[in-house]
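[1] Attaching a predicted model along with its sequence, questions to come.
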Amino acid sequence: MNKWLLLIVMLIGIILNGCSNNGMTGEKPPDVMLKANNKTYETILGSYCWTGGMEGVCVDTIGPVEILEDENPVQVKPGEKVILEMDYEPKPNESHVT
């Protein structure tokens, strides 16, 4: 009886592990566009951690001040709507903007 129970538990574990997927694909986060003032702006990818499939990677870049040194800031007024748009599913449930 114990042999059958062990076999069933192992089979269930294999099935659950094979079916688990966090839904993220690709080797790095998707490109993101910023929409403000009825215009669309490209963004620059900074440091990130990304898990796609069965592998994960963390990339560390220079800080936000240095990475944007030669870029013009996007001017927005207080309370103005700013949209981060990406062509990716599933959409993230968390974003960090610097």
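    The structure has been received and is ready for your questions.
[2] Every contact and neighbour count from this point should use C-alpha atoms.
    Noted.
[3] in the protein, which spans are strands?
    Assigned by DSSP state E, the chain shows strands spanning 32-36, 39-42, 48-52, 55-59, 83-86.
[4] And here is the other one:
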Amino acid sequence: MKKVILIFTLVSALLTAGCQQPFSDSRTLSGSEPPPVQVETDSGQHDAELGTYCWSHGKGSGMCVDAAGAIDSMAGQPPIQAAPGETVRLLMDYEPKPTNLTLRQTTSDRQETEVTLDGWEFKTPDAPGLYYYDFSAWWMDEDEEDVSNGDAHYSFLIQVQ
């Protein structure tokens, strides 16, 4: 009887191991955290602040970090100076590039709108003022629908004069 149980256990273990998919390269992101993002305006390049993120860095391991949104995280930080209607470029020196990008703008009185990105660029508002931005990037899995291998949210502050 012990022999039958041992054989059954071994066969079950082999079948279970054979049915598992290996960890694919499409699910591996290099580095222990998301890459930095720079905000480029006519006044130069400026670092965006990394906020909340979840990052899968191989062999089934990863990390999630929670942080404050743009208004709270940028409190007391000097704003990036820009002109009305100026083109702003977001720069990320990392491969693979994220598959999904979004940008949200919040005014000082907490009015929030989604900003249309043209690739990695957008235009500043025509109205002068202080604008907080939340830039979000997702690295979606190539094989599994609705599975993210990583996401990162960045904050920056622009003063339109």
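    Right, received. Where do you want to start? Since we're looking at a predicted model, the values are computed, not measured.
[5] quick one on the thing from earlier: winner for burial among the strands of the first structure?
    Using mean count of other C-alpha atoms under 10 Å, the stretch among these with the largest mean neighbour count is strand 32-36, at a mean of 16.
[6] Looking at the strands of the first structure, which is nearest to Asn72 of the first structure?
    strand 39-42 (10.7 Å; C-alpha to C-alpha).
[7] against the second structure, where does that closest one fall?
    Under TM-score structural alignment, the alignment places strand 39-42 of the first structure onto residues 44-47 of the second structure.
[8] From one end of stretch 76-89 of the second structure to the other, what's the distance?
    With C-alpha to C-alpha, to the nearest Å as the measure, the ends of stretch 76-89 of the second structure fall 23 Å from one another.
[9] With stretch 46-54 of the first structure instead?
    Terminal residues of stretch 46-54 of the first structure are spaced 23 Å apart (C-alpha to C-alpha).
[10] quick revisit: now the strands of the first structure in CSV, with distance to Asn22 of the first structure?
    Listed next are the strands of the first structure as CSV, based on distance: least, C-alpha to C-alpha, whole Å:
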stretch, distance to Asn22 of the first structure
strand 32-36, 20
strand 39-42, 27
strand 48-52, 8
strand 55-59, 11
strand 83-86, 18
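[11] Identify the single longest helix in the first structure, thanks.
    Across the first structure, the longest stretch assigned as helix under DSSP state H is helix 2-19.
[12] Quick one: average offset of the match of strand 39-42 of the first structure versus the first structure, please.
    Stretch 44-47 of the second structure differs from its equivalent in the first structure by a mean of 0.7 Å after superposition (mean C-alpha distance after the TM-score superposition for the first structure).
[13] gap between that stretch and the chain center?
    Centre-to-centre, stretch 44-47 of the second structure and its host chain are 18 Å apart (C-alpha atoms, centre = their mean, to the nearest Å).
[14] OK, contacts around Tyr41 of the first structure?
    Met33, Leu34, Lys35 (C-alpha atoms under 8 Å, 6 or more residues apart in numbering).
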